[in-house]
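[1] All I have is the shape, not the residue letters:
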């Protein structure tokens, strides 16, 4: 297809001067590719990238070749060719393939978050409207804005909202108006946060909740029912497993299987005709085990099951499960997204409208809504997510290398180390190894206690993802309510110590761990 003589009705058309997605299609061949915009090497030309075996290579395209996505929707054969060549599944619905290709189009070339993943050349996460990740963090999705021009969305501290008229009130309740009704249902401060997180996760819409467990409750209650079956990773946040294993199973008749989702054959064997939900936490808490989100989504979708991924460990800075095929992603906003250990909150993001309409009413019914004060604090902390995550990750790489070489450490699990069982998978689906480390102390439970009682800089506390380095013992803390058998089955051993690396000076963190390990 010639960029200089494009037919206006073709999928590729001439739009000289437009600075958007560049796309070249050889209509009857397998050489179609998607090229994100990049630095221009010369006037009138544009540099692009071609995904080739996981390596980003340089190509130069005419500046006036752009994509008409509406036309692309009408030619599924070409759409599937583009999808295959750009890492998007070609068996998805047309709208979904186009949505994911739009996300690919928004990714600038060659940007990468993780030092340990530099050889992969992974692109920086961006929003659908081509804004860079940090720009969305600071300015939001741009949908809900304050009418008086406040730079920061104000705290709308109100329980209820005035209608313009009786007719307007009726329209709001009928869903015919976007007006606000009651803060349990919707609130401007909360909505602006929901839109920002949804943009970062490349989802349809977000649903803010009172806590991370509020989000988990909404997902379970909305997507599961008596007689339905759930497959869950054997090692997830303790209360997430306890809620499913005890409350949902015993009180509501939900069947649950807790398996090693790192093993695709085990997942395949665990899925049943009545499986409604596959619930993943990857990397897992606290073992940092990694599951193949895309492959598991294929297995689940084959029987009509939905896939929900707890993305708290990574945040959208390092991983976007919806672009890998997941239907729902959730977060404990308490952790990395807010990042300052001063607020509790949760968030659910749905991939499409159909799933969203199942989740939103359940949040409203359960009353698991977020308070506008919470939303304001989360939104304020979230603006520095990219900077904080990068700094913490840079530190974690150094800390993990130190721990792996220490004689009193039995083992270390960190995605950035080649010794991690799913190191290569992590490089493929994550944009960096993150800041969470689990390790075993020689001496077992007593050795772990000696370490925890000796740290001075590292804070002995639960939670994670904050600016401060936190250290804790899962078997006696976050996962204590699980039975000993469940902890053992989930690899939560007595010697396991979980470390959330913060943004302090890396040398100070290492020195503190070194002096504490000397007491073991």
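    That came through fine. Keep in mind it's a predicted model, so treat the numbers as computed, not measured. Residues are numbered from 1 along each chain as shown.

[2] hey, let's count contacts and neighbours off CA atoms from now on
    Will do.

[3] tell me, how many neighbours does residue 186 end up with?
    Residue 186 sits with 22 neighbouring residues when counted by other C-alpha atoms under 10 Å.

[4] Please tell me I have it right and it contacts residue 180.
    Yes: contact status for residue 186 versus residue 180: in contact at 6.2 Å, counting by C-alpha atoms under 8 Å.

[5] how about the helices of the stretch 251-400 of the chain, start to end?
    In chain order, the stretch 251-400 of the chain shows helices spanning 252, 264-270, 293-301, 315-318, 353-366, 372-382, 385-404, with DSSP state H, counting those that start in this stretch as the criterion.

[6] So for residue 83, which of those helices sits nearest?
    Smallest distance to residue 83 across these (C-alpha to C-alpha): 14.5 Å, for helix 293-301.

[7] Show me what counts as buried in that closest one.
    Counting neighbours by 16 or more other C-alpha atoms under 10 Å, one finds that the buried residues in helix 293-301 are 293-294, 296-301.

[8] before we go on, here's another structure to hold up against the first:
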């Protein structure tokens, strides 16, 4: 790739990054299934030195996030590498609503005495600013999973922080197209490339991106020592999927707005949580810090868990499955998952794909009405 990402639009970067410009080179990023290489250059063993396929993924995401990226075996592997930087007795500030894997990792470390954990509401900007002065890791997830609260990253990342503190932002739901945490001053931005980057429900991968050279090398060392390296096929699939991220996200979030507005007006829906709706508690913040509102909707039904489960069983075009960010729409009742008991029992998380908006609405509406008590 000849052009720096700042010289072209993100949509063009997604298509062009990671490709070779050498005459005779393959147009597409090659799949390099090699664990080791002929000695004589800096690349000898893939766990330590990466492969050209991983590096292509790192170039694509790093350019979008405006930093240096490191690819991992999964989003949780990237997250664990950040937590791995904490010293014994560290203080972790964590949102009260966040991905259950992160909450579980933080709780497990606290139980072993590795660190202490403070939980804060994501919209408590003043509380987060205070936490920056005392916490060693300020962990933000914006929009949050699954209540879709949006943090004021601009204010929090600019706040004075404890020397050596890490401000980490899980940017998976926003994607680097809608939000660039490093531009606000975050130390590291995380992506579960399993979701929007890959976009086809066919891989596990994660990416951590930073501008801090010391942190970059420390996270890379954690990846090497813990063996948290991505598979070559997975990295190749993630690069291939990323090529269409811009058009997938545009279509999906346009449809998400249509569905969110209709769900909000539905007589059997109690509440809709979508950052693009004026009724959303952090809508004003979302308008200021996000370039787009994303394609995830959470909504509560006027009934209990059984009603919500019946709706999940009743959809056809929408798939009853976990995870988000793929071409197909998926939906699940999040409170049914261990560790999510803080959620309303009837809350459904809908990940909107690229299907026709009217077909999706017809499917949702019939499922809700058919399952009504």
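    It's in. Everything quoted here is computed from the prediction, not taken from an experiment.

[9] TM-score of the superposition?
    Put the two chains on top of each other and the TM-score (TM-score structural alignment, normalised by the length of the second structure) is 0.94; 368 aligned residues with a C-alpha RMSD of 1.7 Å.

[10] Pick out whichever of the buried residues of helix 293-301 of the first structure sits closest to residue 431 of the first structure.
    Proximity of the buried residues of helix 293-301 of the first structure to residue 431 of the first structure, judged by C-alpha to C-alpha, is greatest for residue 293, which lies at 14.1 Å.

[11] Which position in the second structure pairs with residue 455 of the first structure?
    With TM-score structural alignment defining the correspondence, residue 455 of the first structure maps onto residue 315 in the second structure.

[12] Check the gap between residue 162 of the second structure and residue 269 of the second structure for me.
    For residue 162 of the second structure, the distance to residue 269 of the second structure under the criterion C-alpha to C-alpha, to the nearest Å works out to 44 Å.

[13] Give me whichever of the helices of the stretch 251-400 of the first structure is most buried.
    helix 315-318 (a mean of 25; mean count of other C-alpha atoms under 10 Å).

[14] Read off where that helix ends up in the second structure.
    The aligned range for helix 315-318 of the first structure is 175-178, by TM-score structural alignment.

[15] In a markdown table, list the buried residues of helix 293-301 of the first structure along with distance to residue 218 of the first structure.
    Output for the buried residues of helix 293-301 of the first structure, formatted as a markdown table (distance: C-alpha to C-alpha, whole Å):
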| residue | distance to residue 218 of the first structure |
| --- | --- |
| 293 | 21 |
| 294 | 23 |
| 296 | 22 |
| 297 | 21 |
| 298 | 24 |
| 299 | 24 |
| 300 | 20 |
| 301 | 21 |
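
[16] show me the contacts for the closest residue to residue 203 of the first structure other than its chain neighbours.
    Closest residue in space to residue 203 of the first structure, ignoring its immediate chain neighbours: residue 351 at 4.6 Å, by C-alpha to C-alpha, 6 or more residues apart in numbering. For residue 351 of the first structure, the set of contacting residues under the criterion of C-alpha atoms under 8 Å, 6 or more residues apart in numbering consists of 202-205, 322, 326-328.

[17] Could you count how many residues lie near the counterpart of residue 280 of the first structure in the second structure?
    In the second structure, the position corresponding to residue 280 of the first structure is occupied by residue 140, as judged by TM-score structural alignment. Residue 140 of the second structure is flanked by 28 other residues according to other C-alpha under 10 Å.

[18] Residue 166 of the second structure too?
    The burial count assigned to residue 166 of the second structure is 23, neighbours taken as other C-alpha under 10 Å.

[19] Quick one: map it onto the first structure.
    In the first structure, the position corresponding to residue 166 of the second structure is occupied by residue 306, as judged by TM-score structural alignment.

[20] Next up, the contacts around its match.
    If a contact means C-alpha under 8 Å, 6+ apart, then residue 306 of the first structure has 276-278, 297, 300, 326-328 as its contacts.

[21] Make JSON lines from the residues you listed and add distance to residue 399 of the first structure to it.
    Converted to JSON lines, the contacts of residue 306 of the first structure look like this (distance: C-alpha to C-alpha, whole Å):
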{"residue": "276", "distance to residue 399 of the first structure": "40"}
{"residue": "277", "distance to residue 399 of the first structure": "36"}
{"residue": "278", "distance to residue 399 of the first structure": "33"}
{"residue": "297", "distance to residue 399 of the first structure": "33"}
{"residue": "300", "distance to residue 399 of the first structure": "37"}
{"residue": "326", "distance to residue 399 of the first structure": "32"}
{"residue": "327", "distance to residue 399 of the first structure": "34"}
{"residue": "328", "distance to residue 399 of the first structure": "32"}
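
[22] isn't residue 324 of the second structure right up against residue 195?
    Yes: between residue 324 of the second structure and residue 195 a contact is recorded at 5.6 Å, counting by C-alpha under 8 Å.

[23] contacting residues around the closest residue to residue 323 of the second structure other than its chain neighbours?
    Setting aside the residues directly before and after it, residue 323 of the second structure is nearest to residue 195 in space (C-alpha to C-alpha, 6+ apart), at 7.1 Å. For residue 195 of the second structure, the set of contacting residues under the criterion of C-alpha under 8 Å, 6+ apart consists of 172, 201, 323-326.
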